[in-house]
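Student: predicted model and sequence follow; I will ask about them next.
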Amino acid sequence: MPAVSTLRVAHQFLLPQHTLSRLVYRITRSRNRFVKDRLIRWFVRHYRVDLGEARDRDPAAYLDFNSFFTRALRPGVRPLAADPETLVSPADGRVSEFGTLDGERLLQAKGRAYSAVDLLGGSEQRAAPFRGGAFLTIYLAPCDYHRVHMPQLGTLRESVYLPGRLFSVSDASSRSIPRLFARNERVASLFDTPAGPMAIVLVGAMLVGFIDTVWGGPASYPYGRQPRVRRYPDTNAQAPTLARGAQMGHFGMGSTVILLFPRGRVEWAPALETGAPVRVGEPVGRRVGGAQGSAA
């Protein structure tokens, strides 16, 4: 590990990650105008946020910083790729890595891989459909739109909250911290789709201890210590089916989205490149072959 990278990430092992995230959680939900208006305006300037795309363009219109951070966009600013066979980007951000799993292992950064079993909470059963399959990792920067959308039609079968650390998911951390995405707090959602099983994993990070889903409210149960599993349909709820491009969740701050697909069911778009920017609704791949499972 290069010395510079080591210095950039070593302090994270010493920081009280969850305590800091709890503090940020409270500050970002303050409705004190003095606090929230100044924080929002500073953030817009510092990160060059394009509020022209937002449904509410006035920084003072938001109840708190979290409402601003998870802001909705104006209708039409993220059109879906027209071809229904196309997989669309679930998030605004940058392609961190993509490709094919080597058995159950997927690439985190050059020279570093981790296990889909670990990513999905240590369950061989959850990871089995994705062995040798396709993966896409998207990093969301602070300036990005932070709602997460469906790459294709899907019916939810299982949603799992997995407690963990809150390391930064920056490039330096990805290169330096082993099994980063499988160690951080995360929510894994498994769907039946026309391309077979699909996993969408929302990974928390430093100061990002809150993940929300549209079907169950706060999914990350901030700072929990035990995994929480919900399977669908259950005795209290029908399995939600979400359309291609529909919102499925959001981050309380920014982080990472990971998609997993079975072997031979997805081809990534020729134009997709590591480091390239992507936006919700843009084509990132397409379905191929027959489906192993389908949306209900």
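Tutor: Happy to help now that I have it. Numbers count the residues shown, from 1 in each chain.
Student: every contact and neighbour count from this point should use C-alpha atoms.
Tutor: Fine.
Student: how about the contacts made by T70?
Tutor: 145-147, 250-252 (Cα atoms under 8 Å, 6 or more residues apart in numbering).
Student: try 7 Å
Tutor: For T70, the contact set (Cα atoms under 7 Å, 6 or more residues apart in numbering) comprises 146-147, 250, 252.
Student: highest neighbour count among those residues?
Tutor: Within the contacts of T70, neighbour counts (other Cα atoms under 10 Å) peak at H250, which reaches 25 neighbours.
Student: quick one: the helices in this structure?
Tutor: 3-10, 17-27, 33-47, 65-69, 116-119, 124-127, 171-176, 180-183 (DSSP state H).
Student: what's the third one in contact with?
Tutor: Yep, that's helix 33-47 we're talking about. Taking Cα under 7 Å, 6+ apart as the criterion, the residues outside helix 33-47 that touch it are 30, 59-60, 64-65, 142-143.
Student: check it against this one:
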Amino acid sequence: MNNTTSPPSPNWRERLFIALQYLLPQHLLSALMWRFTRARLGFILPSFIRLFVKHFAVNLDEAAEPSPAAYSTFNAFFTRALRFDARPIAADPQTIISPVDAVISQIGTIENGQLIQAKGRQFTLTELLGGAPDLAQLFDGGLFATLYLSPRDYHRIHTPAAGQLRSMLYIPGRLFSVNPATVRGVPNLFARNERVICVFNNEHSPFVLVLVGAIFVGSIETTWAGEITPPRGTVIRRDDYPNDDAPTFARGAECARFNMGSTVLVLLPPGRAQWLADKQPNDRIQCGAALGQWQSGTG
């Protein structure tokens, strides 16, 4: 992976921010956020939403409902739907699309079972996948993309390719922030945080979406099983969907959402696809835009 240099030293503000996260009651604060974002705040809510929109430069013109007064709770605003034409899907059916609005944190190849977290930091595929060696072996040597959703972004998650759900794993863990400073400073962050792993199959290959929780992410929700968190568990849970009636998704279909924001990782097996050459770390990408391409002859 050619990333053996040490990570840049965080400044004192970043060190303090990271140190506080080790001390804070992460799950309690996230539970309180869950309650707050679902509280009916009456006449206060539209003003609060307007402040949020201004501070984070949210483009409400893209929303299916652009008026702050139309939302009954902050979570309804945060997980708002967009206009039907706001996120066109790349036309070529061989294209792998971005499942979210995001900044590309990292993108590349999984080498020797390792993924890049940040410059000088790596973590293992097996740890990310909750210690499932069969699943990790399937994707070793394949591709990964780490997509960071900021507060300004659209927070519904769509499938990067057509596929049928085969299994879902809930992995309990910590709830560190996933902002760039914490990603640089906390070792094995994505393999330590709570996450939901969704494994799909399609005509080309299997693919995986890893939905990573974070502090103040009140819940992770899927379209087929509802809220996965809360409640938050202490053991790995796995649900398999082996039958022909398992949930099936068209390319670009909504499959999940973050109730508050976080990170999504896309995993593809080796020899099946390639990322577009112009997609690099720190690039912004919109849901539905081309991220990669299936290789010919993989059907």
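Tutor: Okay, I see it. If you're wondering where the values come from, they're calculated on a predicted model, not measured in any experiment.
Student: re earlier: any idea which of the helices of the first structure is most buried?
Tutor: helix 180-183 (a mean of 24; mean count of other Cα atoms under 10 Å).
Student: which strands and helices lie in contact with it?
Tutor: With contacts taken as 3 or more Cα pairs under 7 Å, 6 or more residues apart in numbering; DSSP states H and E, helix 180-183 of the first structure sits against helix 116-119.
Student: so where is the helix it packs on in the second structure?
Tutor: Aligned by TM-score structural alignment, helix 116-119 of the first structure falls on residues 125-128 of the second structure.
Student: that stretch vs the first structure, mean deviation?
Tutor: Compared with the first structure after the fit, stretch 125-128 of the second structure shows a mean deviation of 0.9 Å (mean Cα distance after the TM-score superposition for the first structure).
Student: the residue of the second structure positioned farthest from its centre and L135 of the second structure: what is the separation?
Tutor: For the second structure, the residue at maximal distance from the C-alpha centroid (Cα atoms, centre = their mean) is F43, at 32.2 Å. According to Cα to Cα, to the nearest Å, F43 of the second structure and L135 of the second structure sit 49 Å apart.
Student: try I97 of the second structure
Tutor: Remark: distance between I97 of the second structure and L135 of the second structure (Cα to Cα) = 22 Å.
Student: just E14 of the second structure next, same as before
Tutor: For E14 of the second structure, the distance to L135 of the second structure (Cα to Cα) stands at 35 Å.
Student: how about stretch 270-279 of the first structure, which residues of the second structure does it hit?
Tutor: Under TM-score structural alignment, the match for stretch 270-279 of the first structure in the second structure covers residues 277-286.
Student: list the buried residues in the matching stretch.
Tutor: By 16 or more other Cα atoms under 10 Å, the buried positions in stretch 277-286 of the second structure come out as 279-280, 285-286.
Student: all the strands of the stretch 151-299 of the second structure, residue numbers only.
Tutor: Ranges of strands within the stretch 151-299 of the second structure are 156-158, 163-171, 195-201, 206-212, 219-222, 226-229, 237-240, 248-249, 254-259, 263-268, 273-275, 284-285, 290-294, based on DSSP state E, counting those that start in this stretch.
Student: so can I have CSV of those strands showing distance to V53 of the second structure?
Tutor: As requested, the strands of the stretch 151-299 of the second structure are exported to CSV (distance: least, Cα to Cα, whole Å):
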stretch, distance to V53 of the second structure
strand 156-158, 17
strand 163-171, 32
strand 195-201, 28
strand 206-212, 24
strand 219-222, 21
strand 226-229, 26
strand 237-240, 37
strand 248-249, 32
strand 254-259, 17
strand 263-268, 21
strand 273-275, 33
strand 284-285, 19
strand 290-294, 27
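Student: of all the ones you listed, which lies closest to A91 of the second structure?
Tutor: For the strands of the stretch 151-299 of the second structure, the distance to A91 of the second structure is smallest for strand 290-294, at 8.9 Å, taking Cα to Cα.
Student: tell me what angle that closest one forms with strand 263-268.
Tutor: Counting by axes from the mean of the first three to the mean of the last three Cα atoms, to 10 degrees, strand 290-294 of the second structure lies at 20 degrees to strand 263-268.
Student: buried sites along strand 290-294 of the second structure?
Tutor: So for strand 290-294 of the second structure, counting by 16+ other Cα under 10 Å, buried means 290-294.
Student: then stretch 113-131 of the second structure?
Tutor: For stretch 113-131 of the second structure, burial by neighbour count (16+ other Cα under 10 Å) applies to 113-119, 121-130.
Student: can you find the partner of R225 of the first structure in the second structure?
Tutor: The alignment partner of R225 of the first structure in the second structure, by TM-score structural alignment, is T234.
Student: for that match, give me its contacts.
Tutor: Applying Cα under 7 Å, 6+ apart, we find T234 of the second structure in contact with P172.
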